[in-house]
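J.: would you be able to build a 3D model of this:
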Amino acid sequence: MQNTKLKWIYLAVLSLVWGSSFILIKKSLIGLTPLQLGALRTLFAATFLFLIGFRSMRKIATSDWKWVIISAFAGTFIPAFLFAFAETEIDSGIASILNSTTPLVTLILGMLIFSIRFSKNQFFGVIVGLIGCVALILEGASVNPNQNYWYALLVLCASVCYAINVNIIKRYMQHIPPMAIANGNFIVLVIPALIVLCFSGFFKAEVVTNPKVHVSLVYISILAIVGTGIAKVLFNKLVQISTPVFATSVTYTIPIVAMLWGILDNEKFTLYQVLASGVIILGVYLANRNK
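T.: The predicted model follows:
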């Protein structure tokens, strides 16, 4: 199958998977703290990836490991904790919407730091998509006035991390198989995640025996295996067969899935938010059309 068609399939699958991740984070936080959630998400995903592709790391050259390490912390470890803390104060749907700033940050960092060129169509599409995101944020603030929107800054910081990661993959790791990148990332993160988990209070008797924790572990398992492990491999491949802007435009379609989950979980959304989602989709189309 040609890359042109394949990249749209990857985009659709990642939109569904990552769009569902925000509600899984929300449900996991019922029994876990943000530190426990971030650490367990990393460790569960690492275990899964090691089982299916540990040997792939042989394809990572010694000179490439510095980029793998940076990619691990920027693309996985730091954002996992930022989103966990953010969703203690803001709705899962709003968090996914704020994450839609990633393509714009990717565009700016790509031009200023990584010398990656982008077309006028991509720039215009990103701006249109960003307008839709701003509309969603403003409407969300009016619908949910009791939420602490200072925590939105944590999501924006995560977007910067994702932008750094995708530009590094495109600029310096194009030759490394996606499975090798994913396994390399998580072999780096196992020790830091274990340290965080040990100091998070997770191993206390009252935590281990808590029924809410048991339910949260089910949610975090799904989040780690599908939303982190499998999705990480798919996203690495998507970056390699497309452009950084196209790959991060998945963050424009993620909120639509996340909003649907939020509605099912009794989060409040309005017709204006639905219309703003349409603007976001238009931005994705404009950023990726051929002419």
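J.: C-alpha only now, for contacts and for neighbours.
T.: OK.
J.: so how far is residue 220 from residue 226?
T.: Relative to residue 220, residue 226 is positioned 10 Å away (Cα to Cα, to the nearest Å).
J.: out of these two, which sits in the more crowded spot?
T.: Taking neighbours as other Cα atoms under 10 Å, residue 226 and residue 220 compare with residue 220 leading, 28 against 19.
J.: secondary structure element for the more buried one, which one?
T.: helix 211-222 (DSSP states H and E).
J.: next SSE downstream of that helix?
T.: helix 231-241.
J.: how far is that following helix from where the chain is centred?
T.: Computed by Cα atoms, centre = their mean, to the nearest Å, the chain-centroid distance of helix 231-241 equals 12 Å.
J.: give me the contacts around it.
T.: 3, 7, 10-11, 14, 17-18, 166, 169-170, 174, 177-179, 181-182, 246-247 (Cα atoms under 8 Å, 6 or more residues apart in numbering).
J.: now swap in stretch 146-159 and tell me
T.: Here stretch 146-159 has contacts from 78-79, 82-83, 85-86, 89-91, 95, 98-102, 105, 141, using Cα under 8 Å, 6+ apart.
J.: how about this one, so we can line them up?
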Amino acid sequence: MSAHQLKWLYLFTLALMWGSSFILIKKGLEGLTPIQVGAFRVLVTAVILIIVGFKRLKTIPKAAWKWLAVSGLLGTLFPSILFAYAETEIDSAVASILNSTVPLLALLVGVFFFKSRFIKAQFLGVVIGLIGSLILILIGANINPNQNYWFATLPVFASLMYAFNANIIKTYLQHLSALGIASASFLILLFPAIIILAFTGFFDLNYISQPQTQTALLYVALLALLGTAAAKIIFNRLIQLSNPVFSTSVTYLIPIIALFWGILDGEEFNLWQLLAGGIILLGVYLSNLKNRIRQKA
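T.: Have a look, this model is predicted:
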């Protein structure tokens, strides 16, 4: 399979994995606190990746470890907690659509912090996408007055962190294997995750033995295995095969999967929200226009 075909296969696989992550977070919150969901997700993923990629850790140069630490914090730990907190107040489908701002923010981060270039159509895409995000938040606040839509800003902050992470991997970690990047970054995150869980009383046997907690743990473990461990390796490889903007364009497809799960779970979603989501995806399309032009050239 050619590199061009492989990157599209990775893109669709990631969409399925990450699109299902939002409903798994929601189910995990039925028995765990938001910070426990994020930290336990990291803990399970760390154990899996350290076992699978242990040999790769020896090949990582010392100079790369600082960027691996930053990548782990911005690309996993902080966003995992932010999305979990967000879903205590907003629907999982809405959180997934706000996650679609990642390519837009990746472009802005690349331009202002990593000396990337862009064309006018891409800038227009960023503006359109961010306007769509604002509309989505305002509409959601109107149709769900019982929900605190200030929490809708949390997925945007998390998406900004993802955007920085994508550019960091492309700029400073390009020479490392995808498994090596994932394994090393989660080795660094292992200890903070354990400390966070310890301070929340997670390791109390009476707490873990509760049926509701055990069910939530199963959902988060599945989230960690597919939505984080496997997806992290695939995403790192996708960035190396393409670029940050194309890689983060997986968010074209994520809302479709997440919306499907949300509706099945009884979440309300009207046509105005769908329109706002379409505006965001239009912005993502325009922000990725430069790559499409190059592919046709």
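J.: related to what we said a few turns ago, take the contacts of stretch 146-159 of the first structure and keep only those in strands.
T.: Within these, no residue falls in strands by DSSP state E.
J.: filter the residues you listed down to just the buried residues.
T.: 78-79, 82-83, 85-86, 89-91, 95, 98-102, 105, 141 (16 or more other Cα atoms under 10 Å).
J.: ok so, going back, read off where the helix holding residue 220 of the first structure ends up in the second structure.
T.: Per the alignment by TM-score structural alignment, helix 211-222 of the first structure matches residues 211-222 in the second structure.
J.: in contact with the closest residue to residue 222 of the first structure other than its chain neighbours, which residues?
T.: Leaving aside its sequence neighbours, residue 222 of the first structure sits nearest to residue 24 (Cα to Cα, 6 or more residues apart in numbering; 7.9 Å). Residue 24 of the first structure is in contact with 219-220, 222-223, counting by Cα under 8 Å, 6+ apart.
J.: and the host helix or strand of residue 24 of the first structure, how far from the second structure on average?
T.: Assessed by DSSP H and E, residue 24 of the first structure sits inside helix 3-28. Here helix 3-28 of the first structure, set against the second structure after superposition, deviates by a mean of 1.2 Å using mean Cα distance after the TM-score superposition for the first structure.
J.: quick check: buried residues in that helix?
T.: For helix 3-28 of the first structure, the neighbour count (16+ other Cα under 10 Å) marks 7-8, 10-11, 13-28 as buried.
J.: next: stretch 269-287 of the first structure.
T.: Across stretch 269-287 of the first structure, burial judged by 16+ other Cα under 10 Å covers 269, 273, 276-287.
J.: do stretch 41-57 of the second structure as well
T.: Buried residues in stretch 41-57 of the second structure, counted by 16+ other Cα under 10 Å: 41-46, 48-50, 53-54, 56-57.
J.: now the helices for the stretch 51-200 of the first structure?
T.: 65-72, 78-86, 92-98, 102-112, 120-143, 152-172, 178-198 (DSSP state H, counting those that start in this stretch).
J.: out of the ones you listed, which is closest to residue 253 of the first structure?
T.: Residue 253 of the first structure lies closest, by Cα to Cα, to one member of the helices of the stretch 51-200 of the first structure: helix 92-98, at 9.1 Å.
J.: that closest one vs the second structure, mean deviation?
T.: Its matched residues in the second structure lie on average 1.2 Å from helix 92-98 of the first structure after superposition (mean Cα distance after the TM-score superposition for the first structure).
J.: if we can go back for a sec, now do the shared contacts for residue 226 and residue 220 of the first structure.
T.: Taking Cα under 8 Å, 6+ apart as the contact criterion, residue 226 of the first structure and residue 220 have no common neighbours.
J.: just to revisit the earlier point, residue 94 of the first structure versus the residue nearest to residue 222 of the first structure, what's the distance?
T.: 14 Å.
J.: what's the answer for residue 159 of the first structure, then?
T.: Taking Cα to Cα, one finds residue 159 of the first structure at 14 Å from residue 94 of the first structure.
J.: ditto for residue 243 of the first structure
T.: 26 Å.
J.: go on, residue 81 of the first structure?
T.: 17 Å.
J.: settle it for me: which of those two has more neighbours?
T.: Remark: of residue 81 of the first structure and residue 94, residue 94 carries more neighbours, 26 against 21, as counted by other Cα under 10 Å.
J.: you'd agree that one is up against residue 138?
T.: No. Using Cα atoms under 8 Å, residue 94 of the first structure is not in contact with residue 138, being 10.2 Å away.
J.: rewinding a little: aligned to the residue nearest to residue 222 of the first structure, what sits in the second structure?
T.: Matched across to the second structure, residue 24 of the first structure falls on residue 24, judged by TM-score structural alignment.
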